[in-house]
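# Need a 3D model of the sequence below.
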Amino acid sequence: MRVKVWDIWVRLTHWTVAGIVLWNLFGPTDSTHRLLGYIVAGLVVARIAWGFVGSRHARFSAWWPTRSHLFEYLRSLASAKPMHHVSHNPLGGLMALFLWLLILALAVSGWIMRLDAFWGEDWPQEIHMWLSIAVEVCVCVHVAAAVLMSFWTGENLIGAMVTGYKRDGGKEKAP
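Predicted coordinates:
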């Protein structure tokens, strides 16, 4: 049975943020880069707000990666029987939170670089560069994990983020 998991706002913010992050990582660092950086930060803040008031599966209460959920999920992976989650699995939830934090930190460091108070200072640019490298690494891990888990579990996770539908395994535990 298929169930609607990702509402239109989750999917639009996900793909818009993904597109902007890719553009800003590999495109020119000009005024468009700065504008898109602020837009993506705004989208991340809006998605975080949606985590409190949004649809059932978009809410943090549906997928917050607690320590016990993380360890239980890791044990299921180690036993080669990954637990099914209608919403994010605990590792996916942790990655989402980490990516949002990195994106917000990138926006702040980019803004700091433009302040007169830090004109000529190297550290804001260095922090911005290291944060962008961290985002690149996390994006690669995120995409690789989505592809790997799609094959391993037989559930098209990337397709679910396009259509909004996933299968309902019927065995999911309430968080």
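# only C-alpha atoms for contact and neighbour calcs from this point on.
Fine.
# just the strands in this structure please.
Using DSSP state E, the strands assigned to the chain run over residues 2-4, 165-167.
# and A58, how many neighbours?
A58 has 22 neighbouring residues, counting by other Cα atoms under 10 Å.
# thought it was touching V10?
Yes: counting by Cα atoms under 8 Å, A58 touches V10, with 7.0 Å between them.
# Off-centre distance for the lengthiest helix in the chain?
The residue-count maximum for a helix in the chain (DSSP state H) belongs to helix 123-153. Distance, stretch centre to chain centre, for helix 123-153: 10 Å (Cα atoms, centre = their mean, to the nearest Å).
# how about this one, so we can line them up?
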Amino acid sequence: MTRHPVWDPLVRIFHWALVLGFAANALFTDPESNLHEWVGYAIVGLVGLRLVWGLIGSRHARFADFIPTPATVMGQLQDMATGRKRMHLGHTPLGALMIFNLLLTLLAIGATGYMMTTNAYWGVAWVEEAHEVLVGWAEISVVAHIVAVIFESWRTGVNLPRAMVSGIKTVPDDTGLST
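Reported below is the predicted structural model:
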């Protein structure tokens, strides 16, 4: 087993703060409350910080490190289909697609949520419906993300949740490694 420092503290704090904020707003806060709004603003602020960090942050935090291409996505799907274990130190191509999906979806949720607080869009049905559809899509995406992380951890032998807590990926020596 080889240990690789991968996730810097900002990436890890962002990830878990986002988990808490999204869970709070999706499961616990009253959608009509000020707390729901403020948690939403905090989530948008976190996403904004992550977008900046994606440009200037540490190597594996930068978007340039994990922009997926059709070829890399197909390569990961082929690895999964054939049982080949190739570990990516940073995000996998499919993981990168999920990250971009979640970041964009959270921004759209924030935008529609904000719109619902303005005089111009307060009570406008399509804005409220868009907000609800986007939240539903985010919830589906989160479940898919969790299932994929569990599956990839099992498939590759790398404990991905532990890596997002510690910042260190421990990779089996028999696993092909893509940096």
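# Make CSV from the strands of structure 1 and add mean neighbour count to it.
Converted to CSV, the strands of structure 1 look like this (neighbours: other Cα atoms under 10 Å):
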stretch, mean neighbour count
strand 2-4, 13
strand 165-167, 19
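# would you list the ones you listed in JSON lines and tack on distance to V44 of structure 1?
As requested, the strands of structure 1 are exported to JSON lines (distance: least, Cα to Cα, whole Å):
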{"stretch": "strand 2-4", "distance to V44 of structure 1": "22"}
{"stretch": "strand 165-167", "distance to V44 of structure 1": "22"}
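# Now do the helices in structure 2.
Using DSSP H, helices in structure 2 cover 9-23, 34-56, 70-82, 93-115, 125-156, 160-166.
# To T175 of structure 2, which of these lies closest?
Nearest to T175 of structure 2, of all the helices of structure 2, is helix 125-156, at 7.2 Å by Cα to Cα.
# What range does the closest one cover in structure 1?
Under TM-score structural alignment, the alignment places helix 125-156 of structure 2 onto residues 122-153 of structure 1.
# Return the set of buried residues in that stretch.
124-125, 127-129, 131-132, 135-136, 138-139, 142, 146 (16 or more other Cα atoms under 10 Å).
# Can you tell me how far the residue nearest the centre of structure 1 is from L102 of structure 1?
The centroid of structure 1 falls nearest to A96 when counting by Cα atoms, centre = their mean (3.0 Å). Using Cα to Cα, to the nearest Å, A96 of structure 1 is found at 10 Å from L102 of structure 1.
# who touches both of those two?
Counting by Cα atoms under 8 Å, 6 or more residues apart in numbering, A96 of structure 1 and L102 have no common neighbour.
# Specify the residue positioned farthest from the middle of structure 1.
G120 (32.8 Å).
# Quick one: residues contacting it.
Here G120 of structure 1 is in contact with no residue (Cα under 8 Å, 6+ apart).
# same check, this time on I56 of structure 2
R62.
# what does stretch 26-35 of structure 2 rub up against?
Residues contacting stretch 26-35 of structure 2 (Cα under 8 Å, 6+ apart): 25, 36-37, 135.
# since we're on the equivalent of L94 of structure 1 over in structure 2, how many residues are nearby?
By TM-score structural alignment, L94 of structure 1 lines up with L97 in structure 2. L97 of structure 2: 16 surrounding residues under other Cα under 10 Å.
# re earlier: can the helices of structure 2 go into TSV with extra columns for distance to D173 of structure 2?
Converted to TSV, these look like this (distance: least, Cα to Cα, whole Å):
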stretch	distance to D173 of structure 2
helix 9-23	25
helix 34-56	29
helix 70-82	17
helix 93-115	21
helix 125-156	11
helix 160-166	16
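# Which of those sits closest to R3 of structure 2?
Taking these one by one with Cα to Cα, helix 160-166 is closest: 10.0 Å.
# buried set for the closest one?
160, 163-165.
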